[in-house]
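Visitor: Sharing a model prediction with you, sequence too.
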Amino acid sequence: MNSVLTDPEYGVTRLDGLPSRITICEVGPRDGLQNEAAVLPVAVKAEFVERLADAGHTLVETTSFVHPKWVPQLADAEQLLETFKPTDGVRYPVLVPNQRGLERALALGVRDIAVFASATESFARRNLNRSVDESLAMFAPVVARARDEGLGVRAYVSMAFGDPWEGEVPIAQVVDVARRLTALGVTELSLGDTIGVGTPGRVVAVLDALTGADIPIESLAVHFHDTYGQALANTLAALRRGVTIVDASAGGLGGCPYARSATGNLATEDLLWQLRGLGIETGVDLNKLVETSVWMAGKLGRPSPSRTVTALAGEATE
């Protein structure tokens, strides 16, 4: 007997001004697992990535080449990339911190990378041990080389909605970093609500400021944490403004080390439940994804924080 309830249908009610289809950037294997206390075997991670692709994901952020001293959960990045079986039509970006990381990625045939920038000086210093200017200077040759090699380059703009040390982040500051990253040649910008403090009005204001600075909405993604329960509301606000790329983590994997009681990333299943009700296509099978998250929760030894996973798995058990 399945441990997951067959996904029930409750109809579709569309709202004006929303896209008919979006792409989910599944960040569970990287941003999710790097913030989990447990260090999983590479075989489990490989199966996780394969399951995500089998569920219909076409964009799966797979791992990170950040030094193992800082992210021990992903110390097996090279083994993982050599272990899992890629699915045709799926992109598997990896996070690279510098030129050394890019060289490692290129040697393994990686075709998409990501860099991790900050909108604030405080977080840049704590996360990258550099100022904002110094970090962007470090990324410049990485992005240039990657683009020369034909790679896609995603750039995260972390602390785009609030910073635990600086408080409210001026929108002009976010726009400045985003414009400089765009000038470097990145192909996609993911706006990170790293501590989950954003609300819909602020999301709209930031997106409007960015598009007003000639950054195309098509190049923008959103990455919301659900610390204060705002991730789905913020996502809907972003979709109304034309965003069609949304980051989410299977089962709500991951946490935020910079805010107390942070519930971590927006759960992909919760996002899918909302999108299906709005008639927005993603190509991702909710049933398969819930089964994967139940399986992963077992490997981590704790329940998934996703409300949708809890609802579907719980009803099946009953």
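Guide: Done, it's in.

Visitor: Only C-alpha atoms from now on, for both contacts and neighbour counts.
Guide: Noted.

Visitor: can you give me the helices in the stretch 151-300 of the chain?
Guide: According to DSSP state H, counting those that start in this stretch, the stretch 151-300 of the chain carries its helices in the segments 171-184, 200-212, 231-240, 268-277, 286-300.

Visitor: for the closest residue to residue 180 other than its chain neighbours, what are its contacts?
Guide: The shortest distance from residue 180 to any residue other than its chain neighbours is 7.9 Å, reached at residue 136 (C-alpha to C-alpha, 6 or more residues apart in numbering). Taking C-alpha atoms under 8 Å, 6 or more residues apart in numbering as the criterion, residue 136 is in contact with 117, 180, 181.

Visitor: ok, second structure coming up, stack it against the first:
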Amino acid sequence: MSVDVLSLSRAINEGLRRALDQDPKVLVMGEDVGRLGGVFRVSDGLQKDFGPDRVFDTPLAESGIVGTAIGLALRGYRPVCEIQFDGFVFPAFNQITSQLARLRARSSGTLDLPVVIRVPFGGGVGAPEHHSESPEAYFAHTPGLRVVACATPADAYTMIQQAIRCPDPVIFFEPKRRYWDRGPVDLDLDRARPFGQANVVRRGDDVTLLAYGPMVKLCVEAAEADRTHSIEVIDLRSLSPLDEKTVSESVRRTGRCVVVHEAPIFGGFGGELAARVTEACFYDLSAPVLRVGGFSVPYPPSRVEQHYLPGVDRILEAVDRAVTW
């Protein structure tokens, strides 16, 4: 078994490197992804090794990046676009939701759009405005897109390669606050968890915590800190499509569910999760599905972001409410 210990950012880099090496149609494009290697150095060294025709810088125009990627995909390429920060994806929103997501349906299934859009998302890094957003609900709401979020170096390595191989457009969310977290990475893709399948990270009997991206590690920390309750933690990994089977099996057994994400609770993806869990597990639930998330305000300045972001205390408070309902 070939296993390395890598940071999450390095794991994505190695996954991109392997994809570029195996398929000459794979391209990496975005603002500063070439010589600089990206703001977070995720694409560091790729242009040097694969050349500026396959790893190249683009103008500061997200709509143009995605529009160009659509054209390249229609010509048989597999472009991987980097959006430097989550808040910068909105200038490309029309291209993503009105064009990229619809072309397969518009062509009656005759066109594949194997475009991957990498988006560093979430807060916790002391960044300025527009650099700490959680826009996943917008894209999960859009039919025609796959939406995934990695939480560990192991998943980062495998999921980026699976996303590139996928014939559908994929929005690939990367938790920027976890870029420097290190962990074991199995380099054999044949042993990887199937694309779109959730992962039961920690077994428990009393409450199910549902999370993805940056909140998975926090939920594990909360579960380990709770000496009273046995808490199960599930990393969704894929938001659309959703692995409802794994989620439902867990909630039916524990009887309680708390959804955790960084995005504001109102209108957030947690509302969809809560509704689906309630529909599927109504007669097994001992309490309503509860949600922990950001407040319904614009993301605050970095000096107060820790008051905005969910923490272990807020998660355990929700667990106590669910158990004592």
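Guide: Good, I have the coordinates. This is a predicted model, so every value here is computed, not measured.

Visitor: Would you mind reporting the TM-score between them?
Guide: TM-score for the superposed pair, counting by TM-score structural alignment, normalised by the length of the first structure: 0.30. Supporting figures: 144 aligned residues with a C-alpha RMSD of 5.5 Å.

Visitor: returning to what we had before: what's the distance between the residue nearest to residue 180 of the first structure and residue 102 of the first structure?
Guide: 15 Å (C-alpha to C-alpha, to the nearest Å).

Visitor: Would you indicate which residues of the host helix or strand of residue 171 of the second structure are buried?
Guide: Taking DSSP states H and E as the criterion, the element that holds residue 171 of the second structure is strand 170-175. The neighbour-count criterion (16 or more other C-alpha atoms under 10 Å) identifies 170, 171, 172, 173, 174, 175 as the buried residues of strand 170-175 of the second structure.

Visitor: What of stretch 99-117 of the first structure?
Guide: Buried positions in stretch 99-117 of the first structure, judged by neighbour count with 16+ other C-alpha under 10 Å: 99, 101-102, 105-106, 110-117.

Visitor: I'd like the distance between residue 170 of the second structure and residue 254 of the second structure.
Guide: For residue 170 of the second structure, the distance to residue 254 of the second structure (C-alpha to C-alpha) stands at 32 Å.

Visitor: repeat for residue 93 of the second structure
Guide: Taken as C-alpha to C-alpha, the span from residue 93 of the second structure to residue 254 of the second structure is 39 Å.

Visitor: Between those two, which has more neighbouring residues?
Guide: Counted by other C-alpha atoms under 10 Å, residue 93 of the second structure and residue 254 do not tie: residue 254 has more neighbours, with 20 against 17.

Visitor: if I look at that one, how far off is residue 209 of the second structure?
Guide: 10 Å.

Visitor: for residue 105 of the second structure, same thing?
Guide: If you measure residue 105 of the second structure against residue 209 of the second structure using C-alpha to C-alpha, the figure is 35 Å.

Visitor: for residue 276 of the second structure, same thing?
Guide: Residue 276 of the second structure sits at a distance of 15 Å from residue 209 of the second structure (criterion: C-alpha to C-alpha).

Visitor: what does residue 56 of the second structure give?
Guide: 40 Å.

Visitor: Run a quick neighbour tally on the closest residue to residue 272 of the first structure other than its chain neighbours.
Guide: Beyond its immediate neighbours in the sequence, the residue positioned closest to residue 272 of the first structure (C-alpha to C-alpha, 6+ apart) is residue 286, lying 6.8 Å away. Around residue 286 of the first structure sit 22 other residues, with neighbours defined as other C-alpha under 10 Å.
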